[in-house]
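**Q** fold the stuff below for me.
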Amino acid sequence: MTVLASALDPADPEYGAHRETMLVRLAELDAEHAKALAGGGEKYVKRHRERGKLPVRERIELLLDPDTPFLELSPLAGWGSDYTVGASLVTGIGVVEGVECLITANDPTVRGGASNPWTLKKALRANEIAHANRLPCISLVESGGADLPSQKEIFIPGGALFRDLTRLSAAGIPTVAVVFGNSTAGGAYIPGMSDHVIMVKERSKVFLGGPPLVRMATGEEADDEELGGADMHARTSGLADHFAQDEPDALHRARRVVARLNWRKAHHDPPVAEPPKHDEEELLGIVPGDLRTPFDPREVIARIVDGSDFDEFKARYGSSLVTGWAQLHGYPIGILANARGVLFSEESQKATQFIQLANQRDIPLLFLHNTTGYMVGTEYEQGGIVKHGSMMINAVSNSRVPHLSVLMGASYGAGHYGMCGRAYDPRFLFAWPSAKSAVMGPQQLAGVLSIVMRESAAAKGQPYDEEADAGLRAMVEQQIESESLPHFLSGRLYDDGVIDPRDTRTVLGICLSAIHTTEVRGVRGGFGVFRM
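**A** The predicted model follows:
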């Protein structure tokens, strides 16, 4: 056993300060999550209940196996926009009849469940996760369709939702639609393109055109039930495969559909794993409030991997990047974790070899971010930092084992790319409340702009306004700081959620289990040209 020792001292005032800073950020995160949980607000939730309907998360709870976790994804979607936090849609991974499923559920208390641009992005990301990990997809549908004032941003790209459903089915991934209310116009294609459809008596309404549109287009007078009610679709059109008496019955029937899928994972679940030797509660005090202060990522690794057992790879070479092998909830994992922020040529070459080894062994990779990027300066440029950094990015880009990323601290510049940021298609990417990500740190970016403007004024022979420069730097720093915060980035779906550090092991365990629903296999060559 190569159990990691810990030098962390919870009695140290510095640890206490870090912990207090993290707790403040977690309280801020809870306040933002509460906005998503509130849906359309007390008035509309009350009206929804008075109509005999269940709120969206209660529907999900009845669908899931009792006492099993639900990993909600992108709960802050739309944060900072004109739309409700959460984007009127709940997505996540949960267990139904022992089967891990990707669940999407409209929140009808938010503008009738209408889709806005962030709803679309969130739904497309959910479909992407279902396809990549071969997860059966269950849609709990109740939506009035597109939010019409924003139709220009939804209509054309929104067609991908229906394309995704057919592609999931074509890939042999089951799709189930449970219709609780409206699923009209384009939304009618959700049940239309799902493998299994359940509708609720006197509740479900599925039609391409409702009574007003039919009257305008054809002059025909028809009511909702004749056009698209559950009874009609069960008896006449054949669109409904199952006719439910009420919402609990519909969810029970959805569970029975999943139970009859004969679904098998590509990999067997591992036995119950040994927990870490060190307390996960201590994860709150590891990351400094000032991200310019480095911290040892081994302290994090020791609190998330099985038995705190970690075999480090090239421990004495490229020491700004920690690499090594471990298990997490019984699943093998290769870990790359930034130790002192900056990535040099040695770290880049070390990472490249490690990624190749993981692909040879079919082992998923976990990237723990705290990087300011690749090193700059004459010595490092002449030493080949461009080609060595490119080598690492090449390896990340062409690696075929599943990647998981967690932004713990800074994730700046091309270091974000080399550590498998969003653009590099990690299967899942999460952030801690302490994380920040941007092209560079706020002070550095403001300073670069100041230097460029100062040099421009000098070249023109003009005096430089120092007072205006100070004001500009302050404004730029404030802007970049606000745009690099996890709430801002998560609102734009640049991650799959901002998580409590203490939940990291659980969240990664759920993701690894989902990943192993499909085959885990690395690339054997095919990395392209590595510049030496």
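
**Q** every contact and neighbour count from this point should use C-alpha atoms.
**A** Noted.

**Q** for the residue lying closest to Pro75 once chain neighbours are set aside, the count of nearby residues, please.
**A** Distances taken as Cα to Cα, 6 or more residues apart in numbering put Gly86 closest to Pro75, at 5.0 Å, once the chain neighbours are dropped. Residues lying near Gly86 (other Cα atoms under 10 Å) number 29.

**Q** Gly80 is in contact with Gly86, correct?
**A** No. The pair Gly86 and Gly80 does not pass the contact test of Cα atoms under 8 Å, sitting 10.9 Å apart.

**Q** circling back to that earlier point, quick check: the residue nearest to Pro75 is in a strand.
**A** No. Gly86 is assigned coil when assessed by DSSP: H, G, I helix; E, B strand; the rest coil, not a strand.

**Q** from Glu346, how far out is Pro16?
**A** For residue 16 the amino acid is Gly, not Pro. 34 Å (Cα to Cα, to the nearest Å).

**Q** the strands in the stretch 351-500 of the chain, which residues?
**A** Per DSSP state E, counting those that start in this stretch, the stretch 351-500 of the chain carries strands over the ranges 365-374, 403-412, 428-431, 436-438.

**Q** which strands and helices lie in contact with the second one?
**A** By that I understand strand 403-412. On a contact count with 3 or more Cα pairs under 8 Å, 6 or more residues apart in numbering; DSSP states H and E, strand 403-412 meets strand 365-374, strand 428-431, strand 436-438.

**Q** also the first one?
**A** Counting contacts by 3+ Cα pairs under 8 Å, 6+ apart, strand 365-374 packs against strand 331-338, strand 341-343, strand 403-412, helix 413-418.

**Q** can you redo these as JSON lines with mean neighbour count and distance to His196?
**A** Below are those laid out as JSON lines (neighbours: other Cα atoms under 10 Å; distance: least, Cα to Cα, whole Å):
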{"stretch": "strand 331-338", "mean neighbour count": "25", "distance to His196": "32"}
{"stretch": "strand 341-343", "mean neighbour count": "23", "distance to His196": "49"}
{"stretch": "strand 403-412", "mean neighbour count": "26", "distance to His196": "31"}
{"stretch": "helix 413-418", "mean neighbour count": "23", "distance to His196": "40"}
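
**Q** now the other sequence, so there's something to compare against:
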Amino acid sequence: MPVLRTAVDTASETYQSNRKYQLEMIDQLNEQLELVIAGGGERYMQRHRDRGKLPVRERLELLLDPDSPFLELAPLAAWGTDFTVGASVLTGIGVVEGVECMVIGHDPTVRGGAMNPYSLRKTLRALEIARLNRLPVINLVESGGADLPTQADLFVPAGRIFHELTELSSLAIPTVALVFGNSTAGGAYVPGMCDYAVLVDNRAKVFLGGPPLVKMATGEDADDESLGGADMHSRISGLSDYFAVDELDAIRLGREIISRINWHKLGPAPAADPLPPRYDPEEILGIVSSDIKVPFDPREILARTVDDSDFDEYKPLYGTSLVTGWAQIHGYPVGILANHRGVLFSEEAKKASEFILLANQTDTPLVFLQNTTGYMVGTEYEQGGIIKDGAKMINSVTNSAVPHLTINMNSSFGAGNYGMSGRAYDPRLMFAWPGAKLAVMGAAQLAGVMSIVGRASAASQGKPFDEEADAKRTAAIEAQIEAESHAFYVTARLYDDGIVDPRDTRTVLGMSLSAVHSNTIAGRRGFGVFRM
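**A** Sure, this is the predicted structure:
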């Protein structure tokens, strides 16, 4: 058995320093997650309860199977912006009546659940994940509609929500709307376009135009209930499929709907009774370098992530800056590509290309563990064909048809991000660790390049070079890139699907693999494995 061995010294100063840094990053993450859970804050949460309503996370808890896990997606969306962190919507993958579903829940304690540009991105990404992985969708609806001051950024792209809902239905992927409150204007089309709609009595308000708009448009005096109440839609319009007497009844009905959709996965089942890793995942915190310039051996991460620490390495003596090989995670076979010393040379690019082709021939999902500074530069490497070889790797990633799961462990810079299946290359799910960085290059390198360009420009024009101004500009650029490459900044813009505690990596990958196996797992056919 190709069981990985560890060389980690948990008593070393380096280990302890790394662990301290990672714990600090996790503490910062947890502080932000507490803000997300708080929603609109204590005042608005209490007002919501005083109206006899449950917070969105309590609705979720009642909806999911008891003691089942929930993989929350993009919890820090909108972090660092003028909008509340979390973007007024909760999304994630959970189990309902034994079926893995995508849940999208409005948080009405945040500006009435109104949609802003970040909640739109978050919702569209959730619907995309549902479509790609064939996950039924359950909408927990209570929203005042669009955040009107940002309507210019919402109106046109928000139409995609209706497109996604109708496309899911056309693909026989069930969609359910549980309407607990307002679902007005464009939002009225959410229950209108879902396969199943459940409306709560004296709570649900589903109409294209509320009483004020109706009065302005037609002169008619109308009330909420006659325009869009649950009773009216259940008895007269037919929009409502199920009439719920209260929120608990709506959640019961939602669970019953899922229990009757006759759902089954299309992907192969995992191996029974997979063995856990032989080494403690807690030790990952001391392995990951606190300094992104200092490499670490990804085999130590794999030894604490894959089943039984069993890893069959592919081409271990060739292209050693990239570790590739076969393993299982929670019983699911996977191929793994993990950066070792950061830089990708021609050998690594060709090795990755061959490995990706092999995975496609055997219908094996791929896991990318990023810690890369990009492809190697310099005269020797350009003459050696690094562009052609990098293109082969990116071509292979682009045309790979098996599911990709990506985790940014520490850094993801330059075209290395593309070659290691970054966001632009459609991984089914992508996560980052709290200390990870993402940018075109490191902050110091980028600022240095700008300085060199400025110095060369001054010389070409015969002008003196202002060293003091350059130093200030370099410091400002470095600070900007450092801020923009921060994991919170990146995830806030939906460039990944969330930040996860490194110790939870095995669990997150296991849940992700289970989700992607709801759909067919099939690699690209039509070409053999070719040597490059």
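
**Q** quick one on the thing from earlier: tell me who's in contact with the residue nearest to Pro75 of structure 1.
**A** 35-36, 39, 74-79, 119 (Cα atoms under 8 Å, 6 or more residues apart in numbering).

**Q** circling back to that earlier point, for Pro108 of structure 1, find the nearest of the strands of the stretch 351-500 of structure 1.
**A** Pro108 of structure 1 lies closest to strand 428-431 among those, at 27.1 Å (Cα to Cα).

**Q** now the strands of the stretch 351-500 of structure 1 in CSV, with distance to Arg492 of structure 1?
**A** As requested, those are arranged in CSV below (distance: least, Cα to Cα, whole Å):
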stretch, distance to Arg492 of structure 1
strand 365-374, 19
strand 403-412, 15
strand 428-431, 13
strand 436-438, 13
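
**Q** from Gly447 of structure 1, how far out is the residue located most distally from the centre of structure 1?
**A** The centre of structure 1 is farthest from one residue, Gly461, which by Cα atoms, centre = their mean lies 50.6 Å away. To Gly447 of structure 1, Gly461 of structure 1 is 21 Å away according to Cα to Cα.

**Q** looking at the helices and strands packed on strand 365-374 of structure 1, spot the one closest to Val96 of structure 1.
**A** Smallest distance to Val96 of structure 1 across those (Cα to Cα): 21.7 Å, for strand 331-338.

**Q** compared with structure 2, how much does that closest one deviate?
**A** With mean Cα distance after the TM-score superposition for structure 1, strand 331-338 of structure 1 departs from structure 2 by a mean of 0.3 Å once superposed.

**Q** where's that strand relative to the chain centroid, distance-wise?
**A** With Cα atoms, centre = their mean, to the nearest Å as the basis, strand 331-338 of structure 1 stands 19 Å off its chain's centre.

**Q** what range in structure 2 matches it?
**A** Matched against structure 2 by TM-score structural alignment, strand 331-338 of structure 1 falls on residues 332-339.

**Q** ranking the contacts of Gly86 of structure 1 by neighbours, who comes first?
**A** Ala77 (32 neighbours).

**Q** any idea what that residue aligns with in structure 2?
**A** In structure 2, the residue equivalent to Ala77 of structure 1 is Ala77, according to TM-score structural alignment.

**Q** surely its match and Arg493 touch.
**A** Yes. The criterion here is Cα under 8 Å, and Ala77 of structure 2 meets it with Arg493 at 6.2 Å.

**Q** where do the contact lists of the two overlap?
**A** Listed as contacting both Ala77 of structure 2 and Arg493 by Cα under 8 Å, 6+ apart are Tyr118.

**Q** rewinding a little: tell me how far the counterpart of the residue nearest to Pro75 of structure 1 in structure 2 lies from Val36 of structure 2.
**A** Under the alignment (TM-score structural alignment), Gly86 of structure 1 pairs with Gly86 of structure 2. Plainly put, Gly86 of structure 2 is 5 Å away from Val36 of structure 2 if you go by Cα to Cα.

**Q** quick check: neighbours shared by the two?
**A** By Cα under 8 Å, 6+ apart, the residues touching both Gly86 of structure 2 and Val36 are 75-76.

**Q** the longest helix anywhere in structure 2 vs structure 1 - mean distance after superposition?
**A** Ranked by residue count under DSSP state H, the longest helix found in structure 2 is helix 13-38. In the superposition against structure 1, helix 13-38 of structure 2 averages 0.7 Å from its aligned positions (mean Cα distance after the TM-score superposition for structure 1).

**Q** on average, how far is the very next helix or strand once past that helix from the matching bit in structure 1?
**A** Going down the chain from helix 13-38 of structure 2, the next helix or strand is helix 42-50, by DSSP states H and E. Here the mean offset of helix 42-50 of structure 2 against structure 1 after fitting is 0.3 Å, by mean Cα distance after the TM-score superposition for structure 1.

**Q** what lies in contact with helix 42-50 of structure 2?
**A** 38-39, 54-55, 108-110.
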